[in-house]
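In: just the structure for this:
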Amino acid sequence: MKKIALSLLTVSLLAGFCAGLAGCDIGTSSRSEIKIGGKTMGTFYNITVIGDYPGGQDQLRHEAEEVLDSINKEISFFDRNSELSRFNQHRSTEPFKVSQDVADVVIASIRAGQELHGAVDVTVGPLVNLWGFGHVKPETLPPVPDDNAINAARKRVGLDKLHVIVGYNSAQLKKDNPQLEVDLSTVGEGFGADKLAELMDRRGIQNYMVSVAGAIRTKGLNSRGKDWVVAIEHPTTEQAVGQRLEIPVCTKGQAISTSGSYRNYKIDEKTGTRLSHIIDPATGKPITHHTVSITVVGPTALWTDAIDTGLMVMGSDEALRYANERSMAIYTIVKEGNEFKSHYSKAMQQYLVCD
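Out: So this is what the prediction gives:
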């Protein structure tokens, strides 16, 4: 459901990825752990619990997949019977009843869009489709849409056309344009990670890492009694994209997610220009700057998953200014000439130093 391949944010335990990195103390596992994983939302989920889980591994898998199945029934863009799909098929401006979960995700998405001045927009699907990166097969579309097609698609896009109505024990979505559709792919994985974290907390688990694709939540310590660590993939050169340097990030009980563009793009055959799959809602066109990924650390995976896309639209320079003004922890990778260079906000420094 997300805009980024899993490989952009490699989920790793410290002992798992430190091999080969200078100065990294691998050590040995001192506490038992339970691990499960599987498919969800068109991608994968993984859970690591340190110690025991009530009912053991089978119960953990059963309860986790119940949570994820419930989310799919609520916000899946692909399941025509999900709440979100039925709202999208609701070609009317009359309010449409939804669950509180759906309302919460949409509220968070609208808030992120407003905070980032429209740089992230969950209604941007018609433009993503138009450029051949969405649910419409690229072979049915012209290689590069003209301005008339872009302007027509933009009439069906806009957070100002989407409203959430919350009452006592009820929630509704409303659209000003009957053709408006909402795609929560940019935030669904973060929401899923948060819900898995809630499950762990309800079960009294004090030490865990949960992930849905590149959206991750951690709590407590890993099996070595250290902070949980994930690795941001840093491409070295275009010619050696299979090689990677992994930058360790100590999550310190926070959420983390990455938005990136260097793996998902196409080439304009006429101009040779590389077209990113990330669309700027303000222009209706792919981003043109050279930022290839932005990682965000924050309190919830829903928030980091919503914010990272908008920051990618803004680009590294503007994103870093924005983050430093708000003490936000972000890490950016920019293609400068034939090299990829890293930059990070002041608040990110604390997560780049591992004990």
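In: hey, let's count contacts and neighbours off CA atoms from now on
Out: Will do.
In: enumerate every residue touching the residue nearest to residue 221 when sequence neighbours are not counted.
Out: Closest residue to residue 221 apart from its sequence neighbours, by CA to CA, 6 or more residues apart in numbering: residue 227 at 5.0 Å. Residue 227 is in contact with 220-221, 250-253, 354-355, counting by CA atoms under 8 Å, 6 or more residues apart in numbering.
In: just among the residues you listed, which is most surrounded?
Out: residue 251 (24 neighbours; other CA atoms under 10 Å).
In: and the strands in the stretch 151-300 of the chain?
Out: Secondary structure of the stretch 151-300 of the chain (DSSP state E, counting those that start in this stretch): strands at 162-167, 170-175, 208-212, 215-219, 229-235, 244-250, 255-260, 265-267, 274-276, 279-280, 285-286, 291-298.
In: which one of those lies nearest to residue 11?
Out: strand 229-235 (5.0 Å; CA to CA).
In: that closest one vs strand 208-212, what angle?
Out: 40 degrees (axes from the mean of the first three to the mean of the last three CA atoms, to 10 degrees).
In: outside of strand 229-235, which residues touch it?
Out: 7-14, 17, 241, 243-251, 295, 333, 340.
In: for residue 151, which of the strands of the stretch 151-300 of the chain is the nearest?
Out: Nearest of these (CA to CA): strand 285-286, 10.5 Å.
In: what packs against that closest one?
Out: Packing partners of strand 285-286 (3 or more CA pairs under 8 Å, 6 or more residues apart in numbering; DSSP states H and E): strand 279-280.
In: for the strand it packs on, name the packing helices and strands.
Out: strand 285-286.
In: helices of the stretch 1-150 of the chain, start to end?
Out: Along the stretch 1-150 of the chain, counting by DSSP state H, counting those that start in this stretch, helices occupy 14-17, 56-75, 83-89, 100-115, 125-130, 147-154.
In: most tightly surrounded among the ones you listed?
Out: Most buried of these, by mean neighbour count (mean count of other CA atoms under 10 Å): helix 125-130, with a mean of 23.
In: can you give the distance from that one to the centre of its chain?
Out: 18 Å (CA atoms, centre = their mean, to the nearest Å).
In: just put the helices of the stretch 1-150 of the chain in TSV and tack on distance to residue 211.
Out: Below are the helices of the stretch 1-150 of the chain laid out as TSV (distance: least, CA to CA, whole Å):
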stretch	distance to residue 211
helix 14-17	16
helix 56-75	11
helix 83-89	23
helix 100-115	18
helix 125-130	25
helix 147-154	33
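In: please give the structure of this sequence too, so both can be compared:
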Amino acid sequence: MANSIAKGLLLSAALMLLAACNDANTRPQIDIEGKTMGTFYSVKVSGTLTESKQQLQQEIDALLEQANDDISTYRPDSVLSRFNQNTTAEPQPIPRGMADIILTAQRIGRDTGGAMDITVGPLVNLWGFGPDKRAVKVPSQQQIDAARQHIGLQHLKLLSDSRGEWLQKDLPEMYVDLSTLGEGYGVDQLVRLMARKGITNYLVSVGGAVSSRGVNGQNKPWRVAIQKPTDRENAVQALVDLQGYGISTAGSYRNYFEQDGQRYSHVIDPVTGRPITHKLVSVTVIAPTALEADGWDTGLMVLGTEKALKLAEEKGLAVYLISKTDDGFSAVMTPQFKAFLVQ
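Out: Okay, the predicted model is just below:
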């Protein structure tokens, strides 16, 4: 799994926002950019605003700052960090948004047979991809087995009562990492902000998660490019029109370390406790929400091409998979994904 709160920071995200191709704007458009969750965000709005660009950016920054205060593992005083630091089995209060992320993670974790596991943090940290960023070396099997004693979704419970939402663990050293869903959550928060303000033409992104609705400054639908799994930033694999949906991409081809000629990806398989070794290098998912897409892309990434495609077809998911071959790369998609392709 991606260890950072933002896959964009790790450069595993493979989405690029397509800029307008001509200067004949038919509607005003504003672009707002900034930093959050260890990566970058972008908000593009077309049409006339009822407030200034500066006022809108202040609200965006405050919204994303709150998300960081809730779920960042890089902030020792965040709600999630305080939960991880707690070694008791007493339920801990959490905000509603964080509960939504946990609930989504638990469901996708079950559906993927544990391939998407938000408790995999000890293994991510052990392999040097966590917030500590310690010197990278291949851990011993003994170290891996020891870390695996502290993970497992079955040891994490989400509770709700009249006072609010609560999170409980029965393993004292359990370390929950919501980074694999953080960008999608941030995007959905921005989408809700747009709705509250009556903004109907926008494209918002946080790292590798994107959502859009309506048209751009040229009065044309927003389009998003899926990047080829190479180091070239503008190598486009496919174009999609999101039609109000969210999209997220997970990849294994940029964040890694090498030792003795062997490459070790940041994507950790919770079952083996080791980085993945299969040929699947990129997974793009389109879903009703960016959070949903962000959760599925990581789980499918861990499974590998054949298992990921089979599960996506069973669940009716819109998925685009890119695999490494002897001759380069090959791509396969589900029928649901084809509906979003720009021919």
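In: superposing both, give me the TM-score.
Out: In this superposition the chains share a TM-score of 0.93, using TM-score structural alignment, normalised by the length of the second structure; 338 aligned residues with a CA RMSD of 1.8 Å.
In: nearest to residue 46 of the first structure among the helices of the stretch 1-150 of the first structure would be which one?
Out: helix 56-75 (9.8 Å).
In: do I have it right that residue 242 of the second structure meets residue 213?
Out: Yes. Between residue 242 of the second structure and residue 213 there is a contact under CA atoms under 8 Å: 7.5 Å.
In: which residues are in contact with both of these two?
Out: residue 222.
In: select, out of the helices of the stretch 1-150 of the first structure, the one closest to residue 174 of the first structure.
Out: Closest approach to residue 174 of the first structure among the helices of the stretch 1-150 of the first structure (CA to CA): helix 83-89, 8.8 Å.
In: so what does that closest one touch, helix or strand wise?
Out: Here helix 83-89 of the first structure is seen to pack against helix 56-75 when contacts are counted using 3+ CA pairs under 8 Å, 6+ apart.
In: which part of the second structure lines up with the helix it packs on?
Out: Counting by TM-score structural alignment, helix 56-75 of the first structure falls onto residues 52-71 of the second structure.
In: what separates that stretch from the chain centre, distance-wise?
Out: 19 Å.
In: identify each buried residue in stretch 34-51 of the second structure, please.
Out: For stretch 34-51 of the second structure, the neighbour count (16 or more other CA atoms under 10 Å) marks 36-47 as buried.
In: returning to that earlier point: mind checking what the residue nearest to residue 221 of the first structure lines up with in the second structure?
Out: Using TM-score structural alignment, residue 227 of the first structure pairs with residue 221 in the second structure.
In: mind checking how far the equivalent of residue 265 of the first structure over in the second structure is from residue 10 of the second structure?
Out: Alignment note (TM-score structural alignment): residue 265 of the first structure maps to residue 256 of the second structure. Residue 256 of the second structure is 9 Å from residue 10 of the second structure, where distance means CA to CA, to the nearest Å.
In: same question, residue 121 of the second structure
Out: 16 Å.
In: for residue 186 of the second structure, same thing?
Out: Distance from residue 186 of the second structure to residue 10 of the second structure, by CA to CA: 17 Å.
In: next: residue 80 of the second structure.
Out: Taken as CA to CA, the span from residue 80 of the second structure to residue 10 of the second structure is 21 Å.
In: got it, and residue 144 of the second structure?
Out: 23 Å.
In: residue 271 of the second structure now?
Out: In terms of CA to CA, residue 271 of the second structure sits 23 Å off from residue 10 of the second structure.
In: give me the number of residues near residue 216 of the second structure?
Out: Neighbours of residue 216 of the second structure (other CA under 10 Å): 26.
In: now swap in the one 3 residues further on and tell me
Out: When neighbours are defined as other CA under 10 Å, residue 219 of the second structure has 15 of them.
In: ok, now which ones touch the closest residue to it other than its chain neighbours?
Out: Excluding its sequence neighbours, the residue lying closest to residue 219 of the second structure (CA to CA, 6+ apart) is residue 26, at 6.3 Å. By CA under 8 Å, 6+ apart, the contact set of residue 26 of the second structure is 217-219.
In: how near is the equivalent of residue 26 of the second structure over in the first structure to residue 15 of the first structure?
Out: Residue 26 of the second structure maps onto residue 30 in the first structure, with residues paired by TM-score structural alignment. The gap separating residue 30 of the first structure from residue 15 of the first structure is 12 Å, by CA to CA.
In: list the contacts of the spatially closest residue to residue 28 of the first structure that is not a sequence neighbour.
Out: Spatial nearest neighbour of residue 28 of the first structure, excluding adjacent residues (CA to CA, 6+ apart): residue 224 at 6.8 Å. By CA under 8 Å, 6+ apart, residue 224 of the first structure lies in contact with 27-31.
In: need those residues in CSV (columns: distance to residue 306 of the first structure).
Out: As requested, the contacts of residue 224 of the first structure are exported to CSV (distance: CA to CA, whole Å):
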residue, distance to residue 306 of the first structure
27, 36
28, 36
29, 34
30, 36
31, 34
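In: ok, the residues you listed in the second structure, which still hold?
Out: Under the criterion both residues aligned by TM-score structural alignment, their matches' CA atoms under 8 Å, the contacts of residue 224 of the first structure that remain in contact after alignment to the second structure are 28-31.
In: what is the burial count for the residue in the second structure that residue 309 of the first structure lines up against?
Out: Matched to the second structure by TM-score structural alignment, residue 309 of the first structure sits across from residue 298. By other CA under 10 Å, the residues close to residue 298 of the second structure number 30.
In: output the residue interval of the first structure matched by stretch 263-274 of the second structure.
Out: Going by TM-score structural alignment, stretch 263-274 of the second structure sits over residues 274-285 in the first structure.
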